[in-house]
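*Asks:* coords please:
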Amino acid sequence: MAAKQPEHFHLDRFETPIGTALLVTDDEGALRALDWSDHEARMHLLLRRHYGECALVKGSAPKDITRPLKAYFAGDLGQLSTIKWRANGTAFQRKVWMKLQTIPAGQTSSYGIMAARLKAPNAARAVGLANGANPVGVVVPCHRLIGADGSLTGYGGGLERKQWLLAHEGATFKRT
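*Replies:* You can find the predicted model right below:
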């Protein structure tokens, strides 16, 4: 029997140094999506893909989410791991998202290395697709995947944000 899908989520707006973040949470206080206000249409599309039709109602995100996000943006980089999140996706996507959390702040990995770590060495493109479908960016640090040559590659929130996040964390990469 499939798990019952939520009928609604709560939507809050959270100011960061790189724009207004959209925080989508469920009734249990888990983060279901983190995206940016200038990419709100894409966020709605991803939510529909993962959960079907569900309403977004205005509501405050729990302090267990906003407090660690504030700390992260203030420089306490380890706080992201304390945020409870939940996301629908394929088994492979969930494996990628879990493995992304093993990349420490200040470090990066490439799509090919991530594929090898997942014991799927020929799946670099699939890793990239799963990375791009990550609904809880920043918290699940998809920004830490870069090109094999150290260059920045796509990021749903925009390459400027990816560059800022990596610089904020002290990571080495080729600047655009």
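*Asks:* all contacts plus neighbour counts: C-alpha atoms, from now on.
*Replies:* Fine.
*Asks:* show me where this structure has helices.
*Replies:* Listed in chain order, the helices of the chain (DSSP state H) span 40-51, 63-73, 91-100, 111-117, 124-132, 159-169.
*Asks:* what about the nearest residue to Ala123 once chain neighbours are set aside, how many neighbours?
*Replies:* Distances taken as CA to CA, 6 or more residues apart in numbering place Ala115 nearest to Ala123, at 5.5 Å, with adjacent residues excluded. Counted with other CA atoms under 10 Å, residues neighbouring Ala115 total 20.
*Asks:* gap between the closest residue to Ala87 other than its chain neighbours and Arg86?
*Replies:* Once flanking residues are discounted, Ala87 sits nearest to Arg32: 5.7 Å by CA to CA, 6+ apart. For Arg32, the distance to Arg86 equals 5 Å [CA to CA, to the nearest Å].
*Asks:* now the second one, please; I'll put the structures next to each other:
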Amino acid sequence: MDTHGQDERRVVWAVVGTGIGPLLLAATRDGLVNVVFHVTDAVRERALEGLSARLGAEPVEDPGSPLLAEAIRQLEEYFAGRRQAFELPLDWSLISGFNRQVLRELASGVPYGTVVGYGDLAGRVGRPAGAQAVGAAMGANPLPVVVPCHRVVESDGGIGGFGGGLETKRKLLALEGVLPEPLF
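*Replies:* All right, here's what the predicted structure looks like:
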């Protein structure tokens, strides 16, 4: 049996409680590959089935794997206000093309406590008229929070959309000091 081949395709996952609800984290040997919001049993099963189909490996629950343990530690620090940047290897295999280009620029070029407009981000990747395409890339982000799509807002000051829901986006922006804390 070729255990090395299995290790190469191994996908591990864990669910972690956060200030915005439970997140499912999944990783491959290359890095964190997926973060999923609002994890219920049904959401978890759907996410794991999708990962299995896309990555060709049955995900295994393993919160003690070194990469997941480190991701959990860094997320806990982030939600406690003690971490402003994630230092994790990322596996970009769930996203490609323009979407990957936009998300890489977002990850490296929009620091904690700042926001960028959809159009501005489009301009940074050479598509100044691509604000809607940037919006689609944000919606396709397989690594929310770690790749901070919550920091992308409308140029007129509107909060914009968010796959995790607007309340979650507001909480993340408040955590980073961009918005005031919600009153209730």
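*Asks:* TM-score of the superposed pair?
*Replies:* The TM-score (TM-score structural alignment, normalised by the length of structure 1) is 0.83; 168 aligned residues with a CA RMSD of 2.5 Å.
*Asks:* what about Arg125 of structure 1, neighbour count?
*Replies:* 12.
*Asks:* now do the same for the residue nearest to Ala123 of structure 1: its match in structure 2.
*Replies:* In structure 2, the residue matched to Ala115 of structure 1 (TM-score structural alignment) is Ala122.
*Asks:* quick one on the thing from earlier: let me see the contact set for the residue nearest to Ala87 of structure 1.
*Replies:* By CA atoms under 8 Å, 6 or more residues apart in numbering, the contact set of Arg32 of structure 1 is 23-26, 85-87, 135-136.
*Asks:* could you do Thr20 of structure 1 as well?
*Replies:* Neighbouring residues of Thr20 of structure 1 by CA under 8 Å, 6+ apart: 13-14, 36-37.
*Asks:* reformat those as CSV; add distance to Gly59 of structure 1.
*Replies:* CSV is the format used below for those (distance: CA to CA, whole Å):
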residue, distance to Gly59 of structure 1
Arg13, 9
Phe14, 12
Trp36, 17
Ser37, 16
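*Asks:* quick one: stretch 157-164 of structure 2 to chain centroid distance?
*Replies:* 15 Å (CA atoms, centre = their mean, to the nearest Å).
*Asks:* against structure 1, where does that stretch fall?
*Replies:* Aligned by TM-score structural alignment, stretch 157-164 of structure 2 falls on residues 150-157 of structure 1.
*Asks:* in that stretch, what counts as buried?
*Replies:* By 16 or more other CA atoms under 10 Å, the buried positions in stretch 150-157 of structure 1 come out as 152-157.
*Asks:* closest one of these to Gly170 of structure 1?
*Replies:* Distance to Gly170 of structure 1, by CA to CA, is smallest for Leu152 among the buried residues of stretch 150-157 of structure 1, at 14.6 Å.
*Asks:* how many neighbours does the residue lying closest to that closest one once chain neighbours are set aside have?
*Replies:* Nearest residue to Leu152 of structure 1, sequence neighbours excluded (CA to CA, 6+ apart): Ile146, at 5.2 Å. Applying other CA under 10 Å, we find 22 residues neighbouring Ile146 of structure 1.
*Asks:* how near is Ile146 of structure 1 to Lys162 of structure 1?
*Replies:* Ile146 of structure 1 sits 10 Å away from Lys162 of structure 1, going by CA to CA.
*Asks:* identify the contacts common to the two.
*Replies:* Both Ile146 of structure 1 and Lys162 are in contact with Leu152, where contact means CA under 8 Å, 6+ apart.
*Asks:* centroid-nearest residue for structure 1?
*Replies:* Structure 1 has Gly137 as the residue nearest its centroid, 1.5 Å off, counting by CA atoms, centre = their mean.
*Asks:* which residues touch that one?
*Replies:* Going by CA under 8 Å, 6+ apart, Gly137 of structure 1 touches 33-35, 143.
*Asks:* now do the same for it: its match in structure 2.
*Replies:* That one, Gly137 of structure 1, aligns with Pro144 by TM-score structural alignment.
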